[in-house]
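Q: the sequence and its predicted three-dimensional model are supplied below.
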Amino acid sequence: MAQPAPPPKLTPQFCFSTIALRDFLRISRASIDDSITPNLNALLTPADTGFDPSSTSTRSPRTSDSKRIPSSSCRSFKNQVLFPSWQARSDVLNYCASVATSPDPDDPESVLRQVEDARVRERIVDERLDPYSARYFPREARTEKLAALIRQERAVENIIRARTWGLVVERCGDDFNEWEEALNNWRGSREKGQ
């Protein structure tokens, strides 16, 4: 069974290092969600039913039950691998979102942005001569860049989880139609157990 990627140490530096942040998300998604079909296939044990020599004499389409994974294996996979992986990614995205909305006194470009803003305010512009001379595109603060990245990664995460959950429901069957509902139920049962 695949194992979730270990969660990183959460620091503002980790979040502002977009390469490290994206690498964690990429590795975590690749090990569980991108390879969901092989992960689910690994839960099947076809030798349990034994080998029937007559099965090779004719070809017959698979029945939908032949792909069904035992509920105990599915439950174990979801509780020990899938949901912890999703929770780790949620924790990272939530932490980095809080970093993106917090003041950033260590921003190395803040002085440069202030100087540029001051220059723009002092500039005299005659828009009759050059209507485009008044344009000014201020530099984004690194918290703004991080917030945009987090929004993008959350959208990607929603798509990936919906796709993965669709395959899990198809192969395992489940009481929950939506992945959010299943994940929240898992979180609630985990909190009760602690």
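A: Yes, it's here.
Q: C-alpha only now, for contacts and for neighbours.
A: Noted.
Q: so residue 136 is in which element?
A: Assigned by DSSP states H and E, residue 136 falls within no helix or strand.
Q: and it, what is it in contact with?
A: residue 120 (CA atoms under 8 Å, 6 or more residues apart in numbering).
Q: tell me the spacing between the residue nearest the centre of the chain and residue 180.
A: Central residue of the chain (CA atoms, centre = their mean): residue 157, 3.6 Å from the mean position. Here the criterion is CA to CA, to the nearest Å. By it, residue 157 lies 12 Å from residue 180.
Q: same check, this time on residue 77
A: To residue 180, residue 77 is 17 Å away according to CA to CA.
Q: these two: who's more crowded?
A: residue 77 (20 against 14; other CA atoms under 10 Å).
Q: any idea which helix or strand carries residue 171?
A: Assigned by DSSP H and E, residue 171 falls in helix 142-172.
Q: how about that helix, which residues are buried there?
A: 142-143, 146-147, 149-150, 153, 157, 161, 164-169, 171-172 (16 or more other CA atoms under 10 Å).
Q: in stretch 66-85, which residues are buried?
A: Using 16+ other CA under 10 Å as the test for burial, stretch 66-85 gives 68, 69, 74, 77, 78, 79, 81, 82, 83, 84, 85.
Q: ok, the fourth one to residue 27 distance?
A: Same thing as residue 77. 18 Å.
Q: who are the contact partners of residue 169?
A: residue 177.
Q: how many neighbouring residues does the spatially closest residue to residue 153 that is not a sequence neighbour have?
A: Closest residue to residue 153 apart from its sequence neighbours, by CA to CA, 6 or more residues apart in numbering: residue 93 at 8.0 Å. By other CA under 10 Å, 22 other residues sit near residue 93.
Q: please compare the first structure with the one that follows:
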Amino acid sequence: MSQPSPAPRLTPQFCFNQTALRDFLRISRGTIDDSITQNLNALLTPSRRGFDPASTSSRQWSAPGRILPPGQCGQFKEKVLYPSWAVRSDVLDYCAGVATSPDPEDPDSVLRQIEDVRARERTVNERLDPYSGRYFPREARTESLAMLMRNERAVEKIIRIRTWNLLGERCGSSHESAEEAFDKWRTSQRQ
């Protein structure tokens, strides 16, 4: 069985290092969610019956041997899937908090202030130069991080829905959504 993703050390530097942040999320998703079919196949017990040649004579649309026992599905969710989702949720929540906090250590803040002052002092004559009125202020790293967090949360939602649908096919459908099941698990872990 796969192991849940280990939690990274959460610091503002980790969040602002977008390469490290994206790599963590990519590796975590690849280990559990992107390879969910392989992870679930690993839970299947090898065939107890021998090979039946008649099984190849016609196409079988349903795969009764591919449905997993509820105990194994539950254990996979409890020990691997939900902890992995929890680590990623914690990282996304922490970095979203960093993105909305003031950033006194922003290395480009002085440069942005200088550019803003220059832009305000600049003489604009659009008759002589139609492009002279253009000014594109530099984006603060917190704004860039906030945009990344919005995108990553959307990706996370899509991946969880896909994973939950595959779990429903292999383990039996659940009446609750992925988020409801995960929230219920999170609540039970806090108690």
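A: Perfect, thanks for sending it. Just so you know, these numbers come straight off a predicted model, no measurement behind them.
Q: one step back: surely the residue nearest to residue 153 of structure 1 touches residue 154?
A: Yes: Residue 93 of structure 1 lies in contact with residue 154 (CA atoms under 8 Å); the separation is 7.4 Å.
Q: sorry, back to before: narrow the buried residues of stretch 66-85 of structure 1 to those in helices?
A: 74, 77, 83, 84, 85 (DSSP state H).
Q: let me see the contact set for the second one.
A: Right, the one you point to is residue 77 of structure 1. Residue 77 of structure 1 neighbours (CA under 8 Å, 6+ apart): residue 1.
Q: then the last one?
A: Applying CA under 8 Å, 6+ apart, we find residue 85 of structure 1 in contact with 4, 5, 28, 32.
Q: trace it over to structure 2, please.
A: Counting by TM-score structural alignment, residue 85 of structure 1 lines up with residue 84 in structure 2.
Q: quick one on the thing from earlier: now the ones in helices among the buried residues of stretch 66-85 of structure 1 as JSON lines including distance to residue 127 of structure 1?
A: Shown next, in JSON lines, are those (distance: CA to CA, whole Å):
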{"residue": "74", "distance to residue 127 of structure 1": "67"}
{"residue": "77", "distance to residue 127 of structure 1": "65"}
{"residue": "83", "distance to residue 127 of structure 1": "58"}
{"residue": "84", "distance to residue 127 of structure 1": "58"}
{"residue": "85", "distance to residue 127 of structure 1": "55"}
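Q: one step back: out of the contacts of residue 85 of structure 1, who's the most crowded?
A: residue 32 (23 neighbours).
Q: what number of residues lie near the residue lying closest to residue 72 of structure 2 once chain neighbours are set aside?
A: Residue nearest to residue 72 of structure 2 in three dimensions, not counting chain neighbours: residue 43, with 6.9 Å by CA to CA, 6+ apart. For residue 43 of structure 2, the number of neighbouring residues by other CA under 10 Å comes to 14.
Q: from one end of stretch 101-120 of structure 1 to the other, what's the distance?
A: 26 Å.
Q: for stretch 127-138 of structure 1, same thing?
A: 19 Å.
Q: also stretch 63-72 of structure 2?
A: Termini of stretch 63-72 of structure 2 sit 18 Å apart (CA to CA).
Q: distance from the chain centre to it, please.
A: Centroid separation for stretch 63-72 of structure 2 versus its chain: 27 Å, with CA atoms, centre = their mean, to the nearest Å.
Q: and if you look at stretch 10-25 of structure 1?
A: 13 Å.
Q: any idea how far residue 21 of structure 2 is from residue 9 of structure 2?
A: 11 Å.
Q: okay, the two: which has more neighbours?
A: residue 21 (18 against 9).
Q: please look at the more buried one and residue 15 and confirm they touch.
A: Yes: Residue 21 of structure 2 is in contact with residue 15 according to CA under 8 Å; the separation is 6.0 Å.
Q: quick one: the helix holding residue 171 of structure 1 to structure 2 mean distance?
A: Compared with structure 2 after fitting, helix 142-172 of structure 1 deviates on average by 0.7 Å (mean CA distance after the TM-score superposition for structure 1).
Q: show me the helices in structure 1, by range?
A: Using DSSP H, helices in structure 1 cover 12-16, 18-31, 36-41, 71-77, 83-100, 110-122, 142-172, 179-193.
Q: same list, those, but as a markdown table with distance to residue 133 of structure 1 please.
A: Shown next, in a markdown table, are the helices of structure 1 (distance: least, CA to CA, whole Å):
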| stretch | distance to residue 133 of structure 1 |
| --- | --- |
| helix 12-16 | 33 |
| helix 18-31 | 33 |
| helix 36-41 | 54 |
| helix 71-77 | 60 |
| helix 83-100 | 32 |
| helix 110-122 | 11 |
| helix 142-172 | 25 |
| helix 179-193 | 49 |
